[in-house]
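S.K.: Give me a 3D structure for the following:
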Amino acid sequence: MLNISKRTLGENINEDKYYVLRTLRTPGAGRILARALLIVGFLFFLFLFLPWQQNVRGTGKVTAFTPQDRPQNIESAIAGRISNWKVKEGQFVERGDTILILSEIKDKYFDPELLLRLDEQIHAKRSSIESKKKKADALQDQIAALEEAVEVKMEQTRNKMLQAELKLVSDSVDFEAEKIRYSNFGNQYERNKKLYEIGNIALTKFQDIESKLQESKMKKISAENKFLESKAELINTRIQITGVKAEYADKISKARSDLNATLAELFDAEGSLAKIRNEYANMEIRNQQYQVIAPQSGFMVKAIKAGLGETIKEGEAVATIMPATPEIAVEMYVKAMDVPLISKGRKVRILFDGWPALQFSGWPSASVGTFGGTVKVIDYINSTGGEFRMLVTPDPNDEPWPSQLRVGSGTKGWVMLENVPIWYEIWRQLNGFPPSLYEEPAKKPAITEKEEKS
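M.R.: Model prediction:
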């Protein structure tokens, strides 16, 4: 058809009369569905570009921020037998209150007068030490007296030796004089003997000269004997000096040996005294350990050892106490791949077990029933299971945490990161990628030595 006319064929045909034409017509419900799908698709497309706040999920439990506020076991410092419980489970106790009383089980400490016995030993040992000190002082005085005596004795012996030397000189001079006199008398005797033989002198005179010669010989022998005696006396005096030195050296050495032995006994006694005093102090402290007291104020949570007459060991826990007003925090664990993205000061949304909540992790402002927190501590090593622990404290700018929270309650948390489009978050989740950190936490510039000095 050339379609020269301006009039159309459809204007002259009633489509309702013909079945084929009715089937070719588009249904009204289809049009509505198509329009709805287009609108939903357009809205979904726009939805993909809405901002979504990335987060790191973690689970954990309620705990105390400081270690001293966490539940702790009360341990016994000594071994003993439970004789009396002073508190009940759930009871509030003040610091210093008695939890239980122990009785002794070691035979070494059965004596009720053990401290008195130890005190008597201390006094006896002190008296022994005083006696040994006096003995040591006496030995020192004895050594000083012996040293003075040896000086006096040596001076006397030196004087005696000087006298012997002078006497030896005198006797040697007399001996030499007698030798000369005897030689002269001998010469005179020989001359007079020749004169007597030729008859020039009388026999009486010759006999008189011979008698003088014998007398001179006797004097010479006497002078020689004195000289030899003086010489022997000088030698004996010198030997006596050596003997005096040896004698007093032996006495002084013996006195010094006794002094050293006494000092050794003194030091040993002082060591024994220190040991007894240490045992006395330990016993005094042990007497105070029969009462197990509360280290701080709190609630008696659980008695680990029950009943009377039960024996406990040293360092064994007997009860658990929970501090009264702990500084509440959340102990949360996150995966290792998420730790580099978390820094101190990051905001956290927390959901506590037992508190109804409606949580939109990407839109924290639209969440209901969650509470704000701040990251305070991030461990430098991983915990069991390869996860890292961090401590979250209440956010001062957010709603306060419930006062009914108990330590140990379960929690879920979301560490809030940066805003990204929803399409990016869906793509990241489908591919299992970690959250992106668009801006790293600002680092403080390093302070130079010049700035520090200024």
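
S.K.: Going by C-alpha atoms from here, please, whenever you check contacts or count neighbours.
M.R.: Fine.

S.K.: which SS state does residue 226 fall under?
M.R.: Three-state secondary structure (criterion: DSSP: H, G, I helix; E, B strand; the rest coil) places residue 226 in helix.

S.K.: and it, what is it in contact with?
M.R.: Residues in contact with residue 226, defined by CA atoms under 8 Å, 6 or more residues apart in numbering, are residue 171.

S.K.: Return the distance of it relative to residue 180.
M.R.: Between residue 226 and residue 180 the computed distance is 16 Å (CA to CA, to the nearest Å).

S.K.: for comparison, sequence B:
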Amino acid sequence: MKLQSFDKIYHIHKKSRVKRWFLFIFIGGIITLFLPWTQNIKVKGSVTSLYQEQRPQQLNSPIPGKIIKWNIKNGDYVKKGDTLLQLSEIKDDYLDPLLVQRTQDQVNAKKGVREYYEAKVGTVNNQFQALHAARDLKLNQLKIKISQLNNKLTGEEAELAAAINELSLSEDQFSRQKKMYDEGLVSLTQFQQRSISYQNAVAKKSASENKVAQTRQEISNIGIEQNSVIQDYTEKLSKTEGDRFQNMGQIEGSDGDIAKLENQVANYKARQGLYFIIASQDGQVVQLNKAGIGEVLKDGENIGTIVPTNVNYAVEIYIKPVDLPLVKEGQRVMCIFDGFPAIVFSGWPNSSYGTFAGKVVAVENNISANGLFKAFVIEDKNEKQWPPKIKMGAGVQGIAILNDVPVWYELWRNINGFPPDYYEIKNDQSIKYEKAK
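M.R.: Have a look, this model is predicted:
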């Protein structure tokens, strides 16, 4: 009698399928070893932006002041130009509510002083011209007088020459008359008449000489007077010129004071505009660290942070120095963003789910404080779009794609500790250069 339990426990007479399964598994393993495997480097990083103006920015107080009004709260979205909060002045130099107007009054007063000196300069210029004209007129008068005296001197010198000739003739006649009187040829009366004529000729010559000497003296005196006039007017003109330069110096000084005061007015007006802290761009206000009304802010003190709304996101990844030669500009990187589920097949990144493609645009040559090198990755426009809900600073895991090799080669490389095979990324310029060659 054949028992059923015996047949279920003992399989001596049944055919075994172990060999078949072993063969299938062995052939499958062999096939798997020849499947393509994509070498890669795993890196970590965070979401950022390539542009400084699109990164989170601090809100700073441009001046020291006291908070008197808040227009926002944490988490509010603001537009460029929106007023975030209002400050009031705390410095003694700026507490006057009419500071701008009073300073402008000082400017107007300085301008009035400058106009006064400008008018004074005009008056001094008129005086200078009048002195020039008076000097020229006086010198012309003296020149005319000298010319008249020279003409008079010429006439008197002619008279003196005639008197000398007449005296010479009278002297000769007197000598002959005296000789004739001594010989008794003429009477005493005739001799006395000739003597009187001789004496008159001598007197006439003396008078002519005196006239010539007097005229010459007058010419000399007028020359001295001419020099005195020149000296006098030179002093007056120099004094007037000095007054003119002094007034012009006052004008230049007034211009400097006016410019300084106008600069103060402009600074005061600009400072009044700084009492309102304005949003520099569209974004969300976060991390406000001041509370309430009446808190005092220092110059440049941080109030909070504004995160821009319109951002061209990028990823900054950190690479180990040993892997740095494997990462080049243009390299393909698969990004896994925190908060977005992903299924990753390490050797087959193209078959992974929840990964987003990007490419390296820059690798920093300077090592970071954490001992790693930083690289920047941007979205690859030719592949799936990055999720719109990513946030600035979110964590990212990256997979830098290298070369495709068989599975057996990758196992052999890891067992022996060899580095991955990598290929050079050719940019547009290198391709154009190769085509040109």
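
S.K.: average offset between stretch 143-160 of structure 2 and structure 1?
M.R.: By mean CA distance after the TM-score superposition for structure 1, the fitted stretch 143-160 of structure 2 averages 1.3 Å away from its aligned residues in structure 1.

S.K.: So which bit of structure 1 is that stretch matched to?
M.R.: Structural correspondence for stretch 143-160 of structure 2: residues 158-175 of structure 1, per TM-score structural alignment.

S.K.: distance between that stretch and the chain's centre?
M.R.: Relative to the centre of its chain, stretch 158-175 of structure 1 is centred 77 Å away, using CA atoms, centre = their mean, to the nearest Å.

S.K.: what's the neighbour count on residue 382 of structure 2?
M.R.: Residues near residue 382 of structure 2, counting by other CA atoms under 10 Å, number 8.

S.K.: Oh, that last question was meant for residue 262 of structure 2, not what I typed.
M.R.: Burial of residue 262 of structure 2 is recorded as 18 neighbouring residues (other CA under 10 Å).

S.K.: what's the helix or strand for it?
M.R.: Residue 262 of structure 2 is part of helix 188-273 when elements are defined by DSSP states H and E.

S.K.: can you list contacts of whichever helix or strand comes after that helix?
M.R.: Toward the C-terminus, helix 188-273 of structure 2 is succeeded by strand 276-278 as the next helix or strand (DSSP H and E). Residues from elsewhere that reach strand 276-278 of structure 2 (CA under 8 Å, 6+ apart): 61, 80-87.

S.K.: re the thing from before, now do the buried residues in the match of stretch 143-160 of structure 2.
M.R.: By neighbour count on 16 or more other CA atoms under 10 Å, the buried set for stretch 158-175 of structure 1 is 158, 160-161, 163-165, 167-168, 171-172, 174-175.

S.K.: now, among those, which is nearest to residue 426 of structure 1?
M.R.: Ranking the buried residues of stretch 158-175 of structure 1 by separation from residue 426 of structure 1, with CA to CA as the measure, puts residue 158 on top at 118.4 Å.

S.K.: Output the longest strand belonging to structure 2.
M.R.: In terms of residue count, the longest strand belonging to structure 2 (DSSP state E) is strand 36-49.

S.K.: Where in structure 1 does it fall?
M.R.: Under the criterion TM-score structural alignment, strand 36-49 of structure 2 matches residues 51-64.

S.K.: where does residue 176 of structure 2 land in three-state SS?
M.R.: Residue 176 of structure 2 falls in the helix class when you classify it by three-state DSSP.

S.K.: residue in structure 1 matching it?
M.R.: Matched by TM-score structural alignment, residue 176 of structure 2 corresponds to residue 191 in structure 1.

S.K.: Please enumerate the helices of structure 2.
M.R.: Using DSSP state H, the helices of structure 2 run over 4-9, 18-33, 99-183, 188-273, 407-416, 428-436.

S.K.: Fine by me, thanks again.
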